[in-house]
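sharing a sequence plus its predicted fold:
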Amino acid sequence: MSFILASRGGIAIGETAASHWLHIVPWGIRKLARYVKDKYGNPPVFITENGMDDPNKPFMALSTALQDNKRISYHRDYLSNLSAAIRQDGCDVRGYFIWSLLDNWEWNSGYTVRFGLYYIDYKNNLTRIPKASVQWFKSFLGQNEMLSE
C-alpha cells in the first residue's frame, strides 16, 4: 500500500480538525479495514484511538464549548463507515475506542486543543462536565445494544 498524503493535487482530502496534522476522512477507515482484511487475512482488529480535537478557546462560553457537534458528526461518520466495513465487507473489527474520554494535555499542543467527550475545567478544580457528544454516545450505544438482542 502506498502512503497517501492529506492532499491530492494541492487540495485537502478532508476537513482539518484543530490540529493541522489531523484530517477528517471518514471513508478512510473503511478503506483501511478492507486493506487489513485483504492483506493480512482478516485478523481481529481493535481500533484503540480515534477522534478529533477542537481548539481550546479560554474565553468561549462554557455552553458553547459543550456543544461539540463536530465531534458527534466525526464519530457518527467514522462509525457508519466502520459498520459498512463489518457488515458489507466482512471485516473483523471487534472494538472501537474514542480518543479521548477527557480533555487533557496533548503532547504536541499542550492545553491549546480539546479531544475529550468530557470538558475539563482547568480553572475550577479539574471539574468534569459532559459535552453533547456524551449524550449522543449513550443514545448510539443504546440503539446498538437493542440491535444485538
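That came in fine, so what should we check first? This structure is a prediction, so every number in the text was calculated from the model and none was measured.

every contact and neighbour count from this point should use C-alpha atoms.
Will do.

grab the nearest non-local neighbour of the residue nearest to the spatial centre of the chain.
In the chain, the residue lying closest to the centroid (C-alpha atoms, centre = their mean) is Gly51, at 2.4 Å. Excluding its sequence neighbours, the residue lying closest to Gly51 (C-alpha to C-alpha, 6 or more residues apart in numbering) is Trp99, at 4.7 Å.

another structure for you, compare them:
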Amino acid sequence: MFKLMKHIKEKYGNPPVIITENGMDDANRPFSKLESVLQNDKRIQYHNAYMTNLLDAIRKEGCNVHGYFVWSLLDNWEWNSGYTVQFGLYYIDYNNNLTRIPKASVEWFSKVLGQKAAVM
C-alpha cells in the first residue's frame, strides 16, 4: 500500500485518494464456537498492516489520502461465495433474528480511530 500510494503521488500529481471497500474474506465456520468466530485476529492484522502503510505514506511521503473504508460492516451474502465467507466487522446470527454481534475488530477499530482522532 505504501508503494502504491507513492506511485499514485508521483505519476498522477498527488491527487486526493480515498480507499474504498478494503477488506479480506474469512471462511465462514458455521460449526465453530461463537467466541472463536468473534475473535477475528486475522482481520485485525490485515487492516493494521494496510493502515500502517497508509499512515507512513501520508507522514513520510506526503501522500494525499483522505479516507479508508472497511469492506464490510456486516457479514453478508457474497456474489461468488454466498454465505461461505465472512467480510464483516459484525457477525450476523442468521439463526437468531439476524442479531448483529461485534467482532474483536470492532473494538480494535474503535481504539485506533479514537487514538488517531486525538492525534489529528
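On my side now, so go ahead. If you're wondering where the values come from, they're calculated on a predicted model, not measured in any experiment.

ok so, going back, how near is the residue nearest to the centre of the first structure to Phe97 of the first structure?
The gap separating Gly51 of the first structure from Phe97 of the first structure is 9 Å, by C-alpha to C-alpha, to the nearest Å.

equivalent analysis for Ile72 of the first structure, please.
For Ile72 of the first structure relative to Phe97 of the first structure (C-alpha to C-alpha), the value is 14 Å.

ok, which stretches of the first structure are strands?
7-8, 11-12, 15-16, 23-24, 45-50, 54-55, 93-98, 113-114, 118-121, 127-130 (DSSP state E).

so can I have JSON lines of these showing distance to Trp107 of the first structure and mean neighbour count?
Formatted as JSON lines, those follow (distance: least, C-alpha to C-alpha, whole Å; neighbours: other C-alpha atoms under 10 Å):
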{"stretch": "strand 7-8", "distance to Trp107 of the first structure": "25", "mean neighbour count": "10"}
{"stretch": "strand 11-12", "distance to Trp107 of the first structure": "25", "mean neighbour count": "11"}
{"stretch": "strand 15-16", "distance to Trp107 of the first structure": "19", "mean neighbour count": "14"}
{"stretch": "strand 23-24", "distance to Trp107 of the first structure": "18", "mean neighbour count": "18"}
{"stretch": "strand 45-50", "distance to Trp107 of the first structure": "15", "mean neighbour count": "12"}
{"stretch": "strand 54-55", "distance to Trp107 of the first structure": "15", "mean neighbour count": "16"}
{"stretch": "strand 93-98", "distance to Trp107 of the first structure": "17", "mean neighbour count": "14"}
{"stretch": "strand 113-114", "distance to Trp107 of the first structure": "11", "mean neighbour count": "24"}
{"stretch": "strand 118-121", "distance to Trp107 of the first structure": "17", "mean neighbour count": "19"}
{"stretch": "strand 127-130", "distance to Trp107 of the first structure": "20", "mean neighbour count": "14"}
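
what's the end-to-end length of stretch 81-100 of the first structure?
First-to-last residue span, stretch 81-100 of the first structure, C-alpha to C-alpha: 20 Å.

corresponding residues in the second structure for it?
Under TM-score structural alignment, the alignment places stretch 81-100 of the first structure onto residues 53-72 of the second structure.

Thr20 of the second structure -> the first structure?
Aligned partner of Thr20 of the second structure by TM-score structural alignment: Thr48.

residues contacting its match?
Going by C-alpha atoms under 8 Å, 6 or more residues apart in numbering, Thr48 of the first structure touches Gly95, Tyr96, Phe97, Ile98, Trp99.

ok, and for stretch 21-37 of the second structure, which residues are buried?
Residues Gly23, Met24, Asp25, Val37 are the ones in stretch 21-37 of the second structure that count as buried (16 or more other C-alpha atoms under 10 Å).
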